[in-house]
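Peer 1: Here is my input; please provide its structure:
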Amino acid sequence: MVLSTRLALSLRPTLAALCPAAPLQRRGLSASPAPKHTIDLRGIFPPLATPFSPTQEVDYAQLEGNLRRYASIPFRGLVVMGSTGEFPYLSPRERLEVVGCVRRALPRDRLLLAGSGCESTQATIELTGSMAEAGADAVLVVTPCYYRGAMTSAALVQHYTKVADASPIPVVLYSVPANTGLDLPLEAVLTLAQHPNIIGIKDSGGDVTRIGLMVHKTKQRGFQVLSGSAGFLLASYALGASGGICTLANVLGSPLCQLDHLCREGCWQEARDLQHRLIEPNMAVTRQFGIPGLKKAMEWFGYYGGPCRAPLAPLSPSQVELLRSTFSTNGWL
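Peer 2: Take a look at the predicted model:
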């Protein structure tokens, strides 16, 4: 399970440098198909933004600087190469190198989830295997969507089943209809939740009724539902979600971990007050201004944001002012 022969040969020196100690064997994972592992996903995961230099190359020094700052926040782990990481704009080599860089810097008690979704099943299987070699603990697999009209529930079940059968590490489903135009059907999720190597889903659709149903229908199997946004994190927890993969955690990681803690302790009034202050900033760095807005906000909180990779464009001065006002009026600046 590697990339195509030509690409795999070109990646060998890179992967050897990133993972010199044979990660699969070092971490007790088998390279044989479809092992049955599970990991505890309870807690907050920031889907890391990928830092770029002014020339739009991946800036690994700035990435390491951000990771040092995140180390003091009690995240359950990190997500690398999710939508916030601009993964469609990175090559397979870059995606693997970023994962390897994060794995080196990440304490062993923190999880690393890596986005390995591609449009074809075969490419997803190959990249999933390479992500495992680069040090990922699990993979986050977005729905293929280019031929969305053909992506029936049956087609998606077949896709994810083949990926999970071949993956040496656990698989987390990823439904993000705002980006893909395709929601992973509930009946497909319930079918896939029975697969022993599919351990959960990140659901970013914002339908808390759907989240509640997924929790209710799969809880006996130990399937873990993760809220895909800070905007409905409290509602997701109230319905039994395990954790959250939240873009806003790149900026307000400590408050989101505090919200996680309050919900687990049953301090619902305090949790509600905090959730209210997070809704507008979350909307600003997701639906309203997207990744350019997130990266601008990161700079105000001591992180490196930097430019996005084209064709994503920076915010205008008026947009920057509106973004700043959103954070300040909710007491964050």
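Peer 1: From here on, just use CA atoms for contacts and neighbour counts.
Peer 2: Fine.
Peer 1: Give me the neighbour count for residue 70.
Peer 2: Neighbour count of residue 70, defined by other C-alpha atoms under 10 Å: 20.
Peer 1: Second chain to compare with the first, below:
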Amino acid sequence: MPVQHKLDGIYSPVLTPFKADLSPDLDAFIFHCGWLLDSGVGLAVFGTNSEANSLSVAERRMLLDALLEAGLPAVRMMPGTGCCSLSDTVELTRHATLAGVGGVLMLPPFYYKGVSEDGLFRHYAEVIERVADDRLRIYLYHIPPVAQVPITFGLIERLLKAYPSAIAGIKDSSGDWGNTEGMLREFQPVGFDVFAGSELFLLRTLRGGGAGCITATGNVNPAPMVALFKSWRDADADRQQAALDVTRAAFQKFPLIAAMKAAVAEYGGMPSLGTVRPPLVGLEPHDKQALLASLTTLRLRMPGFERLHDALAGSHVGHT
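Peer 2: Take a look at the predicted model:
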């Protein structure tokens, strides 16, 4: 069986930049991913905050291929591959696994509500059997506030029993610390990695033996998160966590995707980075002004991100 790189630390669902015609901006995407890697953050591309469910299968494949062709390390990637369609999920999962990614982050099929545990088990089993690759490592994506299809403890137990090498862990975006704590208690001892779905729970997750967090605002505030991951046993860990909480709160006052895109547009000197795909809409001017004012007060910095404008004006962008 191939040796697997253990995934831990901070991962971010990378924002997908769009051009004026709403097509993906490959160069800006590559730059942002390279900047995150340089900041110590892994790439959970095609997550919720990547607007993944507004991207086609072909677009997701193209974007992943662009990162690989730019020389970014596949082992530091955890692309989202879960779709409502079984065949789409299989195609994206096979493509990512063949590319050598560290793992895939997989939503349950979420259109039909109230589906049974048996139905969800069959879905994941079909994906694993059809991909049929010993390198496959699935991180389940539990986000009931959005998907409304939960990943239950019973389902995790069944999947681990049937496919212990393929089922690697979970991102818990329930927003319920009791649920995350229960997953850590029940499944972390058997090697099942638990990632919190927000940095708000990062310190508690690490103290409980978890792997880290996969968080939207890793796009804009990566360095302090990475610092806490590396120093969570230190005396000032609670102070670091409190600072993360304040910055997160500044973004959560607004629609999160639009707010983060407004921030990267400002810090990168490229207004086009604020573009979102319908049905989402960008921040209203007064909301953008309020957000940026609060980030100035908090002294949020994105060191090196200002090079985006110059990099895209050149002939090549990639990982530096």
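Peer 1: Next, the TM-score between them, please.
Peer 2: Scored by TM-score structural alignment, normalised by the length of structure 2, the superposition of the two chains gives a TM-score of 0.84; 294 aligned residues with a C-alpha RMSD of 2.3 Å.
Peer 1: in structure 2, which spans are strands?
Peer 2: 9-12, 42-43, 104-106, 138-142, 167-172, 193-196, 212-214 (DSSP state E).
Peer 1: What does residue 95 of structure 2 correspond to in structure 1?
Peer 2: Matched to structure 1 by TM-score structural alignment, residue 95 of structure 2 sits across from residue 130.
Peer 1: Tabulate the strands of structure 2 (TSV), appending distance to residue 160 of structure 2 and mean neighbour count.
Peer 2: Shown next, in TSV, are those (distance: least, C-alpha to C-alpha, whole Å; neighbours: other C-alpha atoms under 10 Å):
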stretch	distance to residue 160 of structure 2	mean neighbour count
strand 9-12	22	27
strand 42-43	25	29
strand 104-106	15	25
strand 138-142	11	24
strand 167-172	6	24
strand 193-196	12	29
strand 212-214	20	30
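Peer 1: Can I get those in a markdown table including distance to residue 78 of structure 2?
Peer 2: Converted to a markdown table, the strands of structure 2 look like this (distance: least, C-alpha to C-alpha, whole Å):
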| stretch | distance to residue 78 of structure 2 |
| --- | --- |
| strand 9-12 | 8 |
| strand 42-43 | 6 |
| strand 104-106 | 5 |
| strand 138-142 | 8 |
| strand 167-172 | 11 |
| strand 193-196 | 12 |
| strand 212-214 | 10 |
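Peer 1: and of those strands, who's closest to residue 257 of structure 2?
Peer 2: strand 9-12 (12.5 Å; C-alpha to C-alpha).
Peer 1: Give me the mean distance between that closest one and structure 1.
Peer 2: Taking mean C-alpha distance after the TM-score superposition for structure 1, the mean distance separating strand 9-12 of structure 2 from the aligned residues in structure 1 is 1.1 Å.
Peer 1: Which residue range of structure 1 does that strand align onto?
Peer 2: Counting by TM-score structural alignment, strand 9-12 of structure 2 corresponds to residues 43-46.
Peer 1: related to what we said a few turns ago, tell me which of the strands of structure 2 sits nearest to residue 223 of structure 2.
Peer 2: Once the strands of structure 2 are compared by C-alpha to C-alpha, strand 9-12 is nearest, at 9.8 Å.
Peer 1: list the helices and strands the closest one packs on?
Peer 2: strand 42-43, strand 212-214, helix 222-231 (3 or more C-alpha pairs under 8 Å, 6 or more residues apart in numbering; DSSP states H and E).
Peer 1: how about a cut-off of 10 Å?
Peer 2: helix 26-38, strand 42-43, strand 193-196, helix 202-207, strand 212-214, helix 222-231 (3 or more C-alpha pairs under 10 Å, 6 or more residues apart in numbering; DSSP states H and E).
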